[in-house]
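**Student:** Sequence first, predicted coordinates after that:
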Amino acid sequence: MRKLTINDACAIAGKRGGLCLSTEYVNANMQCANSYEWTTSLNNINNSKTWCSYCANKASHTIEDAKQVAFSKNGECLSKMYDNSFSPLSWRCSERHEWNASFNTYTALDKVGKYVFTMAYKKIF
């Protein structure tokens, strides 16, 4: 397999509706069609299944998804808007505790269990 060049990076970005902002081959500074910018290796932009991780995370969930997940845990999502799965949302548990956490963090609570979360919550607050 041949080594990618900066011209390859620009061509890939163009095909995906974005721009390559770099002028040399090191790590490429990229910008998607929604103006999000990030730095990545040229190999990543060529082989990644997603183009822009910001847009990919935003598109995968909505505020209604967050509210449904909270409801399924006998809790509540207090936020009105959803940006992406890494941005903080406001949550309230069944015991009326309120805190901010990303959608990813909140959904990961299923994996660690309520007891672990309760103990972590008490240590933090």
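**Tutor:** Nice, I can see it.
**Student:** make it CA atoms for all contacts and neighbour counts henceforth
**Tutor:** Will do.
**Student:** now the strands: where do they sit in the protein?
**Tutor:** In the chain, the strands defined using DSSP state E lie at 19-20, 28-31, 37-40, 76-77, 88-92, 98-102.
**Student:** ok, and here's another one to check against it:
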Amino acid sequence: MNYRILTGAVLLLCVSFGAAAQRQSEITGEIVDSEGAAIAHARVLVHWDSAGSTVGLSDNIGIQHDVIVTTDTTGRYSAVVPAGFYDVFVSAMAFTPTAAKVRVKKEQRITYNSTLRPDLLVSRELAH
């Protein structure tokens, strides 16, 4: 009898975690330079924009408002976030940072790609 209760509890827990995971949304993309080459280890900061969000504050209680990820060796990244409006900031050494506003709906996966331009001031200093 105890095994049935334990099995039922485990199944309920698995279903609960599965349902919670499905409510998440995702921002994915690729960061490249002006020639189309992948930028590895670029920093992508995804910041929840509470001022522009139409999602109720109660929907975002307990979330981490800033998600920071880095690109892999192919320039790709992925950030799991709740639905809402976000400011996405992309930066990498020797490149000019970029920023954009994106909206992610519940259970939606959106793509935000960015092309970074060389930072001429940093490039000149590295050349000397």
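**Tutor:** Arrived safely. Predicted model, so just to flag it, every value in this text is computed and none were measured.
**Student:** Tell me how the two chains score on TM-score.
**Tutor:** Laid over one another, the chains give 0.26 as their TM-score (TM-score structural alignment, normalised by the length of the first structure), with 55 aligned residues with a CA RMSD of 4.6 Å.
**Student:** Make CSV out of the strands of the first structure and add distance to residue 66 of the first structure.
**Tutor:** Shown next, in CSV, are these (distance: least, CA to CA, whole Å):
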stretch, distance to residue 66 of the first structure
strand 19-20, 32
strand 28-31, 28
strand 37-40, 26
strand 76-77, 6
strand 88-92, 9
strand 98-102, 10
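**Student:** Mind checking those strands for the one nearest to residue 67 of the first structure?
**Tutor:** strand 76-77 (5.0 Å; CA to CA).
**Student:** From the contact counts, what lies against that closest one?
**Tutor:** Applying 3 or more CA pairs under 8 Å, 6 or more residues apart in numbering; DSSP states H and E, we find strand 76-77 of the first structure packed against helix 63-72, strand 88-92.
**Student:** quick one: the shortest one to strand 98-102, angle?
**Tutor:** On the basis of axes from the mean of the first three to the mean of the last three CA atoms, to 10 degrees, strand 88-92 of the first structure is oriented at 140 degrees to strand 98-102.
**Student:** and residue 19 of the second structure, what helix or strand is that in?
**Tutor:** Taking DSSP states H and E as the definition, residue 19 of the second structure sits inside helix 2-22.
**Student:** Just name the most buried of the helices and strands packed on strand 76-77 of the first structure.
**Tutor:** strand 88-92 (a mean of 19; mean count of other CA atoms under 10 Å).
**Student:** picking up where we left off before, return the set of buried residues in the helix or strand following the helix holding residue 19 of the second structure.
**Tutor:** Later in the chain than helix 2-22 of the second structure, the nearest helix or strand by DSSP H and E is strand 25-33. Neighbour counts over strand 25-33 of the second structure (16 or more other CA atoms under 10 Å) mark 25-27, 29-32 as buried.
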